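Colleague: Have a look at this fold, sequence not included:
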């Protein structure tokens, strides 16, 4: 979902009330996972027994190679009308789920029976999360009265408004502790962790849109990202150390700039940036001095460049388009297969970006179901290019882009439309982590899916200690 200002996306009206406390910890196993029935299974991916658009409210449909095994619903204090789940991060036996009201720590040691360790109440628009060691970083893209978890929404014209990155100590998973915060220009819609020159330094590439008319926190022009340096041993000293103006010569709307998502691939010294009007390939050999290698545009098919994913070899990058900002039903039967979709770009030897095929889920959704390409990442299958991705109410899709010109869906999971009164829902993000797929459903909580398919089974041998989708790692040969 994008920041209000580019289109009407409700981001400026998400929080009318200040939070009551900084951390609300539910005791371990206080919220048991719900068993999920394998209902309405389709005979094959892409060929459903029932049409997706005809599903009943919350009715489950999935391909036979995916089994939903658990769901952890949202509970108090995340039970408000805007307590929307956002992005996920993973560490060891834990999954961290962002929420517009804070974040949840899940124990996933037994994926079929995940447990809530704690829910931390700390409102702030988006609240995308990432983890590294004992630190958790949270993106706040919403002007607040101050940086604390007790803050309320603020008028962006107020010079004292704050938005940016919050930092928590998660050494005790049951009792995360707020450490500090860093104000960043135009806030932080998302961020990516880039390693520093040694283990004691991390950098956060902060993405945010802007400028916002009348804002003191997001003035014009906004053609840069913010780079935050985090001393791991002294995170309270984290600060902005660079604001490279990477996007001076670009973008469709001259009055709007910044970047939505940046994915870094440290092993290749590359980053891919999806920046509203264009896509970028960046050289990050110097992590505080990234350089633009290539820029690509697609005015005909792309409306909102939203996210980017490299293949493992670093020879391709998938850019996704969030047409309508996540609020619109773009997956209907209109036949616009390249709108609100993914595009596969191959990276040539001289680092040109050459567009090949498009991918969009092949299951038309109903006219009331917000659906568009959203957050996903690779499934670590050596020698293949396969990723899993959230599509809001289009559900979770697993698709293979090994053949760049002819990507194809190989598995899926989805629900029918929301109950009346809800306007946005579905899978915000879906990732493969240590043998299972985890989906952050905006209104339903955490879904756990098992995929059994010879095309993805090799990934079951890969075990990770940490996983942040916007920091890619290399696997296999």
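Modeller: Here it is on my side, so go on. What you see is a predicted model, and the numbers here were worked out from it, not measured in a lab.
Colleague: Only C-alpha atoms from now on, for both contacts and neighbour counts.
Modeller: Noted.
Colleague: Give me the distance between the helix or strand hosting residue 96 and the centre of its chain.
Modeller: In the assignment (DSSP states H and E), residue 96 maps to strand 94-99. Taking Cα atoms, centre = their mean, to the nearest Å, the mean C-alpha location of strand 94-99 is offset from the chain mean by 11 Å.
Colleague: Just the residues contacting that strand, thanks.
Modeller: Contact with strand 94-99 is made by 78, 83-90, 103-109, 126-129, 138, 440, 446, as judged by Cα atoms under 8 Å, 6 or more residues apart in numbering.
Colleague: another one to put next to it:
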């Protein structure tokens, strides 16, 4: 998966044109034969989107271009803010140094004690959040390698590399995946001194590591890393089709330099979902997983695997086993991520319709596409109950779709905070699986009213009483919420928090 230099202004003109002109999804199906980059984007735009991560470049498969002044859907104006009365922004730390360069986007987060670790396309940075309203940057680790998905266990930090590199070092350069010597996979750091992380090991994995998920053993002495990746090609020596498996890496917690590949369990022996005619707009062909969320205390994991949602038994950490599989070929285009409720009786899956770069929060696409799908686990089966999508209309220049979020630990309730890119973030209650209800939100106007720009909240998580947002271009933001429905959660304290390795709290 080759990654090329980025430009600040990215175009998602393909779907924009379709929606502006009012053409329905049936017309999108006719674009299935379009060559990548040949329809909506210039070669330069396509290269930038290809480098930008997730599935941004596939927006170029669509024909047409966004007309001048193409913000056709109603919404906020530039610099406007719409929020619920119970939400307040209390801190903002802009991207700085190498992390403010073009294409150095803010991505995923992990937490431990008083520290927040924030992933970035150029590596990761560390913040002291002892005073949440006054976060203080204490380290920047420049180590480019794609979107920088990040997880923590004790003194071990795991960083995903989904950018084909010349070698495994932090000084590596981009190199085509068609070259056998190219490297991508996991980088492992010792964070026993949070302000001075130390790079101690690397593990190469097939097709790299788009995301990673930790599943510690019961005694905590070993941690298994579930590596999700996808998009194989016969031209890529280290990423061959059918790529129907995940990579499992074993990391000895006390000696992380001895990390090694432990297994490559096949999850889709039948090939998975064959996919629909238009990538990211109709059901995706399954060729790997995008993300897995583990619930180690319950020996469960849920996989969001392009065209499939799966439930896994991880009682044998190195050999996860699929026990349930669901598809949604009507409303889900790309199964992106998953969240359990605290009791482990529900899974909320997200659909990243359009790959994260397109404007999908508008009446043309309705309330069930680019949304969350809520499933109850009944007798070991995943039973669909409802969809949830933010109710606010976004403009045609705003990339907006369901993205990364986490539970808020409210006893007896299922409440979640979730990022929606330029749709901001939403706090919603899905205790009644059939009738989810929004209870708080924060939303800015578009970065540009006339030009599509990539931006907004990538990850929004709850940690020890506050809401933290890693914004693609704005950096770190911290929010306070004052609402009787969630205030009790402020008493819950977690020592370590990874959204994709869910802890259990007393509920």
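Modeller: Sure, I can see it. Everything numeric in this text was worked out from a predicted model, so none of it was measured.
Colleague: just the buried members of the contacts of strand 94-99 of the first structure?
Modeller: Neighbour-count burial (16 or more other Cα atoms under 10 Å) applied to those gives 78, 83-90, 103-108, 126-129, 138, 440, 446.
Colleague: Can you get me a residue count around residue 252 of the second structure?
Modeller: 17 (other Cα atoms under 10 Å).
Colleague: In the second structure, what stretch matches the strand holding residue 96 of the first structure?
Modeller: Strand 94-99 of the first structure lines up with residues 115-120 of the second structure when matched by TM-score structural alignment.
Colleague: Does residue 191 of the first structure touch residue 139 like I think?
Modeller: Yes. Counting by Cα atoms under 8 Å, residue 139 is a contact partner of residue 191 of the first structure at 6.8 Å.
Colleague: picking that back up, how much does the strand holding residue 96 of the first structure stray from the second structure?
Modeller: On superposition with the second structure, the mean distance recorded for strand 94-99 of the first structure (mean Cα distance after the TM-score superposition for the first structure) is 0.5 Å.
Colleague: So which residue is dead centre in the second structure?
Modeller: In the second structure, the C-alpha nearest the mean C-alpha coordinate belongs to residue 404, at 5.0 Å (Cα atoms, centre = their mean).
Colleague: And residue 105 of the first structure, how far from residue 341 of the first structure?
Modeller: Separation of residue 105 of the first structure from residue 341 of the first structure (Cα to Cα, to the nearest Å): 31 Å.
Colleague: what do you get for residue 262 of the first structure?
Modeller: From residue 262 of the first structure to residue 341 of the first structure the distance is 18 Å (Cα to Cα).
Colleague: ditto for residue 411 of the first structure
Modeller: 17 Å.
Colleague: For stretch 419-439 of the second structure, give the aligned segment of the first structure as residue numbers.
Modeller: Under TM-score structural alignment, the match for stretch 419-439 of the second structure is residues 390-410.
Colleague: List the buried residues for the matching stretch?
Modeller: For stretch 390-410 of the first structure, a neighbour-count test (16+ other Cα under 10 Å) marks 390-402, 404, 407-410 as buried.
Colleague: go on, stretch 178-193 of the first structure?
Modeller: In stretch 178-193 of the first structure, counting by 16+ other Cα under 10 Å, buried: 178, 180-193.
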